[in-house]
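Participant: Here's my sequence, what's the structure:
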Amino acid sequence: MKKKILILSLILSVIFVMTACGKSSGNASGTQTTLVVGASPVPHAEILRKAAPILKKEGINLDIKVFQDYVLPNKALASKQIDANYFQHIPFLNLYNKQNHTDLVSAGKIHIEPFGIYSKKYKKVSDIKDGATVQISNNKAEQGRILLLLESKGLVKIKPGVDKITATLNDIDNIKHLKFLQPIDPALLPKAYENNAADLFAINTNYALQANLNPKKDALILEGSQSPYANIIAVRKGDENKKAVKELVKVLHSKAIQDFINTKYKGAVLPVSD
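Facilitator: As a prediction, the model looks like this:
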């Protein structure tokens, strides 16, 4: 009887070891970490899906949660529903922290989405008439960005002494007497553009891409690669030093992902290496 029990114990031990070996994959230690990241559908989630197999080899399972707006991803991050998010730039993050008393931080800059001003009415900036209407989003963190673009073409002038990144419509000399319409949700801008509801439209690149607009070809005015509005991986303060987060940023900076961004988006999205 004792002999049978011993044999049975040995068999169960072997089965346990084999099962454990079968579950382990990825890195040398055989452990797996799940990292839940919130992202906008385009291009963020697409880039993360490309990075997922690379991270898998490093023992990190990437769980991508897609969000359709700019509010919920930070709420989910602050409330620990997700581990990180990928949809925003630092000026937006700073404003969110200030307004919501949160302490979210950047773990790394990943890409720039050159912001564009679009128009169905005008083909050249020089054609823009005095008093042209402009539709912008209700995202206050973008106002300075939009005004910088308009200023670059001499349509407005941001007043001296004003921080241009945080500038608002109250901080300009309106050289062309542009009429800024009631701001709307960023996701609605492509539809407003299709309906020709204004003369000029300031549209975020991710929403432009979703609407099959090519910023490089279709934008009347387009931001350059030196923009301070790089999109980031955001985390709760302290988590930027976690191994899985650092590995995520490392993979997103890799040549494989940068080549993917350049090939797929053809200049509409520009990778950042640091």
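
Participant: contacts and neighbour counts: CA atoms only from here.
Facilitator: Noted.

Participant: Do you have the helices of the protein handy? List them.
Facilitator: Assigned by DSSP state H, the helices in the chain fall at 2-23, 46-57, 72-78, 90-100, 143-152, 189-194, 205-210, 215-218, 243-252, 255-265.

Participant: Serialize those helices to TSV and add fields for distance to residue 84 and mean neighbour count.
Facilitator: Supplementary listing: the helices of the chain in TSV, determined by distance: least, CA to CA, whole Å; neighbours: other CA atoms under 10 Å:
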stretch	distance to residue 84	mean neighbour count
helix 2-23	26	11
helix 46-57	12	18
helix 72-78	6	19
helix 90-100	13	16
helix 143-152	25	20
helix 189-194	27	17
helix 205-210	19	20
helix 215-218	27	18
helix 243-252	8	19
helix 255-265	19	15
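
Participant: and this one, so I can compare the two:
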Amino acid sequence: MRKLLSVLLAGALVLGTLTGCGSSSDTDATKNSTNTESSSTGESSDSKVIKVAASATPHGEILEQAKKILKDKGYDLQVTIFDDYVQPNQVVESDEFDANYFQHEPYLDSFNEEKGTHLVNAGGIHYEPFGIYPGTKKDLKDIADGDSIAVPNDTTNEARALLLLQDNGIITLKEGAGLNATVNDIIENPHNVKIVELEAAQVARVVDETAFVVLNGNYALQAGYKVSKDALAYETSDSEAAKTYVNIIAVKEGNEENEGVKALVEVLKSDDIKNYINETYDGAVIPFE
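Facilitator: Next up is the predicted model:
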């Protein structure tokens, strides 16, 4: 019996030495997510694990391309897909994941302030032009009194949506509202448009109920839209908003120089990944230089 116990303890110690960047613990938060982690089959026993939480489109798709390159560098990139904007930050804060890839820095800053988390930007990867897309109406010229327009309801993305509506003459915001704008900052609304505030993932689902919808780039892609073809108006690449809302790799403060994180960022900013982005997303996703 003692001999058997010694063998089991030795096995446990060996297993403990195989962990890499990622935490060995699992999280209940991933129960409602789709796990796309790579199988251990065919992986080197000494590969270093990088665990990343991500949105499905385009982040998860881009990471799948990075996975192949990172494997050649000795890393096992494991990606878990989440369908909300809260859990990916929580699992990085708790050290259950090494990084996440789904958000821009203004959202990260707002989340840290509201939730007391300690997450930082480890590298900017791409930006996604915000766009106004057709709902029950197909042309902004057809807007009429009392029409409704759906926008994301989180702090930073709502401001971005409202600024785009202002740029297209639908509303006017009070001077200085900028990236903190809310519906309370609307001072002119000539068509008495009703702004319908929804969780970002829900906006595309009301296209049959609202005249127009204003979508984040990733949710536009998930809904089957293409910026160049379907957007009635969108942020230009040189706009302040586009530059401000670069999607980043976020990590817990202190992990920016982790070798796995640095390798991940380096690969995501490589020419191979830039070419993939440009060839795949038709202007809906643009690499950040």
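
Participant: Any idea what the TM-score is?
Facilitator: Once superposed, chain against chain, the TM-score is 0.83 (TM-score structural alignment, normalised by the length of structure 1); 242 aligned residues with a CA RMSD of 1.7 Å.

Participant: still on that earlier bit, out of the helices of structure 1, the one nearest residue 174 of structure 1 is which?
Facilitator: For residue 174 of structure 1, the closest of the helices of structure 1 is helix 143-152, at 9.6 Å, according to CA to CA.

Participant: Tell me who's in contact with the residue nearest in space to the middle of structure 2.
Facilitator: In structure 2, the centroid-proximal residue (CA atoms, centre = their mean) is residue 102; its distance is 1.7 Å. The contact partners of residue 102 of structure 2, by CA atoms under 8 Å, 6 or more residues apart in numbering, come to 54-55, 59, 85, 247-249.

Participant: if we can go back for a sec, could you export the helices of structure 1 to a markdown table, including columns for distance to residue 136 of structure 1?
Facilitator: Listed next are those as a markdown table, based on distance: least, CA to CA, whole Å:
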| stretch | distance to residue 136 of structure 1 |
| --- | --- |
| helix 2-23 | 51 |
| helix 46-57 | 26 |
| helix 72-78 | 21 |
| helix 90-100 | 16 |
| helix 143-152 | 8 |
| helix 189-194 | 8 |
| helix 205-210 | 13 |
| helix 215-218 | 16 |
| helix 243-252 | 31 |
| helix 255-265 | 24 |
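
Participant: Mind checking those for the one nearest to residue 172 of structure 1?
Facilitator: helix 143-152 (8.2 Å).

Participant: so how far does the closest one sit from its counterpart in structure 2?
Facilitator: In the superposition against structure 2, helix 143-152 of structure 1 averages 0.9 Å from its aligned positions (mean CA distance after the TM-score superposition for structure 1).

Participant: That helix corresponds to what range in structure 2?
Facilitator: On the basis of TM-score structural alignment, helix 143-152 of structure 1 is assigned to residues 158-167 in structure 2.

Participant: nearest residue to the equivalent of residue 250 of structure 2 over in structure 1 other than its sequence neighbours?
Facilitator: Using TM-score structural alignment, the equivalent of residue 250 of structure 2 in structure 1 is residue 234. Excluding the flanking residues, the one nearest residue 234 of structure 1 by CA to CA, 6 or more residues apart in numbering is residue 106, at 4.6 Å.

Participant: Kindly state which residue of structure 2 is aligned to the one you found.
Facilitator: Aligned partner of residue 106 of structure 1 by TM-score structural alignment: residue 121.
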